[in-house]
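In: here you go, sequence then predicted model.
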Amino acid sequence: MDRERIRNFSIIAHVDHGKSTLADRLLETTSTVELRNMKNQMLDSLELERERGITIKLVPVRMDYRAEDGVDYVLNLIDTPGHVDFSYEVSRSLAACEGAVLVVDAAQGVEAQTVANAYLAVDQGLELIPVLNKIDLPSAQPERVCREIEEIVGIDTTDTIHASAKEGVGIAEILERVVRDVPPPLGDPDAPLQALIFDSVYDNYRGVICYVRVVNGVLKAGEQVLFMALEGDHEVEEVGVFRPGMSRVEALGPGEVGYFTCGIKTIAEARVGDTVTESVRPAAAPLPGYRKVKPVVFCGFYPIERDEIQQLREALEKLQLNDSAIFFEPETSAALGFGFRCGFLGLLHMDIAKERLSREFGVDLVATAPNVVYQIQLTDGTVMEAHRPSDFPEATKIEEIREPFIRCTLFLPEGFVGPAIQLCQERRGVYGSLEYMSPERVRLTYDLPLAEFILDFHDRLKSVTRGYASLDYEHLGFRPSQLVKVDILINEEPVDAFSFICHQDAAYHRGHGVATKLKDLIPRQLFEVPIQAAIGKRVIVRTNIKAVRKDVLAKCYGGDITRKRKLLEKQKEGKKKMKQIGRVSIPQEAFLAFMEVSGSKED
């Protein structure tokens, strides 16, 4: 195919600015999908995406379009997520494109992720086409929003397209601008094959299906290819494109986006970011690929049925193939048995992964409370990383504890600045800046500890701003903090699964919340059970679960009082002996409920 007639582009936007609806209209206008087969959120194939109304996975689709000048073009659209937790998906899709349509809600204006995604596209050197969506709304303010785009994003808005994806307004103009402004891809069809794997999925019948963008050379069925990172040889069985379902073609040339299968059954053999080349005429060097992302939020996944650990491992491997930002490694817990410590890019990312494991792979699992990585400088000068409370050494060996910080950028109406600042101050935030983008819109920046952010910061922010605020964040590294490890002791024995790390000022509130919750969840024993929260050897919270008492005086309907005292003393001695040798049985619900204890000051 002639490279001059190929255009590769993405649609980037903040959550709920109409990106998926615009993609639907593009599919309709180019007749890629017949009207009788059309449905809302056509490219959002996951059930979770439809339920929550957000895009989770990048999805490629190929459209044929005849421009106004009569020339036929092939448009490869890669639909991208909008939430900050899936920014790695956005960066991978942008690496396979030459242009991007930047969609901004004409009523809400520039939001946090609008800026973040726009900067990602600029860093990749993409041509940006600004589009004001929802122009048909009575509350639309196109002039104000255009000023915001120019001031904050820094791109010219003189040719901004005014569109309404819902009403189908401006769709043809967007397609013409893509054809006119997005440059055609570069590449040499006669050079050795270089194709970038930007995504992959696992099919039970065909094995691993690799999504590729061909940069140089031609990818054909039947030829031997080499995966350059792992140096594995495979024969290509099928090559195809997305329309939006998989459609077989003879070959993929330079600049084209499609898929291929090699019958790979081992998930580790195909990595996202790897370069595919010919075995007989390999390329001199692999393509740059993607930077390895570091997870920031960690939690433990444990199967409810302990013999399903292998099923959970296979499910995580298949999910990691489809979402390469997930990290996992085996770990064990005295309370929950064998499981996996998993790393994610954010709290929503963790929640989505847990839901997908349950729905797509049928795994019933327990997820422990989310946490972050801490750096500990010991008294001997060495620095260690602590992933969980049990990794913390004795307090006498600790010189300094450092925790990860993020720079949080909030976009919100002027009337909610006070509550937002108060929330940030409660979460140990350090004030950064306050800028008025317009008389009604404010940009507020705060440096926050990541541990405070992942608890329920986003939900609280939406609550205090009535849903009008949006946020984005970037990682700043580690800073020293006054942190302590709080141990939970049940019957004077520490239980690692309930231990946690927090700031020393919040230790009492967090400890009291956990102890109170456990008092309600652990069933009463035949002896009194103390529940304590302790920092080192110092107990800061204590509550007791009362003993179950048998009425030993029921048979004493008469007689001397000394007989009753003798029975009560005998019972008391029995309780004392039982407390010395008795063990407390902690039900599974107690471990599950531990996640629900909020770390806020209101506990």
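Out: Great, that's in hand.
In: from now on I want contacts and neighbour counts done on CA atoms only, so please keep to that.
Out: Noted.
In: strands along the stretch 351-500 of the chain, start to end?
Out: With strands called from DSSP state E, counting those that start in this stretch, the stretch 351-500 of the chain shows them at 365-367, 374-378, 383-386, 398-413, 430-436, 441-449, 470-480, 483-490, 493-494, 500-503.
In: kindly report the same for the stretch 201-350 of the chain.
Out: Along the stretch 201-350 of the chain, the segments classed as strands by DSSP E, counting those that start in this stretch run 207-216, 219-220, 224-227, 232-235, 238-242, 246-248, 251-252, 257-261, 275-278, 297-303, 327-333, 337-344.
In: second structure for comparison follows:
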Amino acid sequence: MEELLTRNFCIIAHVDHGKTTLSDRLLEYTNTVAQRILTDQHLDAMDLERERGITIKSHPVTMSYPAKDGRVYKLNLMDTPGHVDFSYEVSRSLAACEGALLLIDAAQGVEAQTVANAHLATAQELKIIPVINKIDLPSANLELCLKQLEDILMIPEDEAILASGKSGIGIEDILEAVVSRIPSPRWRDHPHTRALVFDSIYDSYRGVITYMRVFSGALKAGDQMMLMSTGQKSEVKEVGIFTPKMQKTDSLGEGDVGYLVSNIKDTSEVKVGDTVTLARQPAIEMLPGYKEVRPMVFCGLYPLESNDYEKLKAALGRLRLNDAAFLYQSESSVALGFGFRCGFLGLLHMEIIQERIRREHDVEIISTYPSVVYRVMTHGAADYIEVDNPVLLPDPGTIDEISEPTINAAIHIPNDSMGDILALIMEKRGTVEHTDTLDHTRVMLTCVLPLNEILVDFNDRLKSLTHGYGSMDYELGDYRPADLVKMDILINGDPVDAFSSIVHREKAEGKGRELCERLAEIIPPQMFKVAIQAAIGGKIIARDNVRVLRKDVTAKCYGGDITRKRKLLEKQKEGKKKMKLIGKVSIPPDAFIQVLKNN
């Protein structure tokens, strides 16, 4: 089979190691984007991506490169997200390539996600080209980086290319390495048309636009296509490539990376990792690696103003169109009114969705405490039930066992932070499986942690304890049984569902006391004594009182007999007793917001 002059590759690295800046230089060097149009982080189109300095969505682009051997090559580049929440997107982008540029920051060295992404690329049988980036930094330590490359990643140091995405050093060497080292497109000899879906977006004029890599055969406008996971058929309206804007072409052939517009109107119907084939001659086996992506973190989202409910519903609907990994369904809470239970891949994913609702759709929202999916086994049940909301947990008397999801984490830290980090892992109910010395200054801890323990502050504390030098990468582990209980917060004897949470029995008392104290501070003084209690089932584990507002009923009663004052005070006492029997505590919405925000 003759060699195709096409090379498909992606750039993988730890967060903030310069992937997007390097892709800017490649676009500039190959004249794909004119110098006058090129901006910094050109492929990061979202405001949030530019502000946070992270890539959230994969961005493909096709470049043309005249190599030193006199031939002109078509290079398809995918700039992938580096954050662990989007690792599924990274793995699908890798599956659409034959090679990967593995970036290592010359000052930081090999980090946790550098190792994880290198393993992902090796598992997909990709050719890895190591690039030591940012060599022009004053703090660059090339000797250490090359040593780590050999010791940790088992890649010979003579394969490494020294470069700087910022100042453009080594860009030609990278392009020549892509052409000479990365093999030409694989699996072209398959008799049927097969293309891998690695992303999809929604366009209000054209419907769903599917990003895909064609492995064998060809696709053109007018063809009847079929999605192999669901068997759904649709007509192809348009195909094209990215330069990096969408550019219409006649057809997409073997090895091409491009987009496809069809009659499909909802991105949930086009799943990442699916295989597109022709309906008239469908392939029998799908391209490898397709799996359903499932949300791992859940929380309730409620509008701050109850009349913004419809606006929030519309906003979630639009975000769902562009993000197949995001799920939502309506729910209601006594405290917060009507809202939605939403599922996310991880905490960063949750933060970004919430920020996009506020910015792009102008809806102020409040979110409840994040929760994970627990598996609950009840008496006599044949199978476990999945619970993502503490309110839905069955009666404690019927529960045999609750299992929680765990993660397998690789944590890179400086040697001198070892004691603090081990204490943090123990506090979060984690266990250290083994430790590896990376070099004379850093170690890597391999540990198992419950997912719900790392949800809120783990990453922040890791960064502060290691003075910013610690990094973590994780993948989901298995479910493990744990002594978990549902903790309710009662105000004047009534449970408030917005504050319910599933916690480990040992931590329940401390967490309950903290929450009661915060609520006692925030809830405004009431006319009668109000108890705030944390309870597990019928047992009260912590309590505090709301401040009592006492009106001075004797103010107008001056001089004369003391019995008149006593009579008024007794009357007030009786009134407060009656109030307590029938009184409802009015908790202002901002009290919920303050507590939930602080959580």
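Out: Received the coordinates, thanks. Treat the numbers as computed from the prediction; the structure is a model and nothing was measured.
In: TM between them?
Out: Once the chains are laid over each other, their TM-score by TM-score structural alignment, normalised by the length of the second structure reads 0.94; 597 aligned residues with a C-alpha RMSD of 2.2 Å.
In: sorry, back to before: and of the strands of the stretch 351-500 of the first structure, who's closest to residue 288 of the first structure?
Out: In terms of C-alpha to C-alpha, the element of these nearest to residue 288 of the first structure is strand 470-480, at 23.2 Å.
In: quick check: buried residues in the closest one?
Out: Judged by neighbour count (16 or more other C-alpha atoms under 10 Å), strand 470-480 of the first structure contains these buried residues: 470-473, 478.
In: wait, residue 26 of the second structure touches residue 173, no?
Out: No. Taking contact to mean C-alpha atoms under 8 Å, the distance of 11.0 Å between residue 26 of the second structure and residue 173 leaves them out of contact.
In: which one of these two has more residues nearby?
Out: residue 26 (22 against 13; other C-alpha atoms under 10 Å).
In: which helix or strand contains the more buried one?
Out: According to DSSP states H and E, residue 26 of the second structure maps onto helix 19-29.
In: now for that helix, which elements pack on it?
Out: If you count contacts as 3 or more C-alpha pairs under 8 Å, 6 or more residues apart in numbering; DSSP states H and E, helix 19-29 of the second structure packs onto strand 72-79, helix 171-181.
In: correct me if wrong: residue 534 of the second structure contacts residue 542.
Out: Yes. Counting by C-alpha under 8 Å, residue 534 of the second structure does reach residue 542; the two are 5.1 Å apart.
In: of these two, which one has the most company?
Out: Between residue 534 of the second structure and residue 542, counted using other C-alpha under 10 Å, residue 534 has the larger neighbour count: 28 against 21.
In: hang on, the earlier thing: what's the average distance of the helix holding residue 26 of the second structure to the first structure?
Out: After superposition onto the first structure, the mean distance of helix 19-29 of the second structure to its aligned counterpart is 0.8 Å, using mean C-alpha distance after the TM-score superposition for the first structure.
In: dump the residue contacts of the residue nearest the centre of the first structure.
Out: In the first structure, the residue lying closest to the centroid (C-alpha atoms, centre = their mean) is residue 349, at 1.9 Å. Taking C-alpha atoms under 8 Å, 6 or more residues apart in numbering, we find residue 349 of the first structure in contact with 85-86.
In: look up how far residue 301 of the first structure lies from it.
Out: Separation of residue 349 of the first structure from residue 301 of the first structure (C-alpha to C-alpha, to the nearest Å) stands at 14 Å.
In: same thing with residue 536 of the first structure?
Out: 28 Å.
In: number of nearby residues for residue 491 of the second structure?
Out: Residues within reach of residue 491 of the second structure, counting by other C-alpha under 10 Å, total 22.
In: check contacts around the nearest residue to it once chain neighbours are set aside.
Out: On the basis of C-alpha to C-alpha, 6 or more residues apart in numbering, the spatially nearest residue to residue 491 of the second structure that is not a chain neighbour turns out to be residue 532, at 4.7 Å. When contacts are counted by C-alpha under 8 Å, 6+ apart, residue 532 of the second structure is found next to 489-493, 516, 519-520, 543-546.
In: again, only using 6 Å
Out: Residues counted as contacts of residue 532 of the second structure (C-alpha atoms under 6 Å, 6 or more residues apart in numbering) are 490-491, 516, 543-545.
In: starting at the chain centroid, how far to the host helix or strand of it?
Out: Assigned by DSSP H and E, residue 532 of the second structure falls within strand 530-536. Average the C-alpha atoms of strand 530-536 of the second structure, do the same for its chain, and the two points are 34 Å apart (C-alpha atoms, centre = their mean, to the nearest Å).
In: that one versus strand 484-491: what angle between them?
Out: Here strand 530-536 of the second structure runs at an angle of 170 degrees relative to strand 484-491 (axes from the mean of the first three to the mean of the last three C-alpha atoms, to 10 degrees).
In: average offset of strand 530-536 of the second structure relative to the first structure?
Out: In the superposition against the first structure, strand 530-536 of the second structure averages 1.3 Å from its aligned positions (mean C-alpha distance after the TM-score superposition for the first structure).
In: what helices or strands is the helix or strand following that strand leaning on?
Out: Toward the C-terminal end, the helix or strand that comes next after strand 530-536 of the second structure (DSSP H and E) is strand 539-546. Strand 539-546 of the second structure is packed against helix 505-522, strand 530-536, with contacts defined by 3 or more C-alpha pairs under 6 Å, 6 or more residues apart in numbering; DSSP states H and E.
In: by how much does strand 539-546 of the second structure deviate from the first structure on average?
Out: Overlaying the first structure shows strand 539-546 of the second structure at a mean distance of 1.7 Å from the equivalent residues (mean C-alpha distance after the TM-score superposition for the first structure).
In: ok and that strand relative to strand 530-536, angle-wise?
Out: Between the axis of strand 539-546 of the second structure and that of strand 530-536 there is an angle of 160 degrees, by the same axes, to 10 degrees.
In: quick one: strand 539-546 of the second structure aligns where in the first structure?
Out: Aligned by TM-score structural alignment, strand 539-546 of the second structure falls on residues 538-545 of the first structure.
In: buried sites along that stretch?
Out: Neighbour counts using 16+ other C-alpha under 10 Å place 541-542, 544-545 of stretch 538-545 of the first structure among the buried residues.
In: do the same with stretch 6-19 of the first structure
Out: Taking 16+ other C-alpha under 10 Å as the neighbour-count basis, stretch 6-19 of the first structure is seen to contain the buried residues 6-15, 17-19.
In: which ones among the residues you listed lie within strands?
Out: With DSSP state E as the criterion, strands contain 6-13 from among the buried residues of stretch 6-19 of the first structure.
In: pull the contacting residues for the nearest residue to residue 402 of the second structure once chain neighbours are set aside.
Out: Distance criterion C-alpha to C-alpha, 6+ apart; nearest residue to residue 402 of the second structure, sequence neighbours excluded, is residue 376 at 4.6 Å. By C-alpha under 6 Å, 6+ apart, the contact set of residue 376 of the second structure is 384-385, 401-402.
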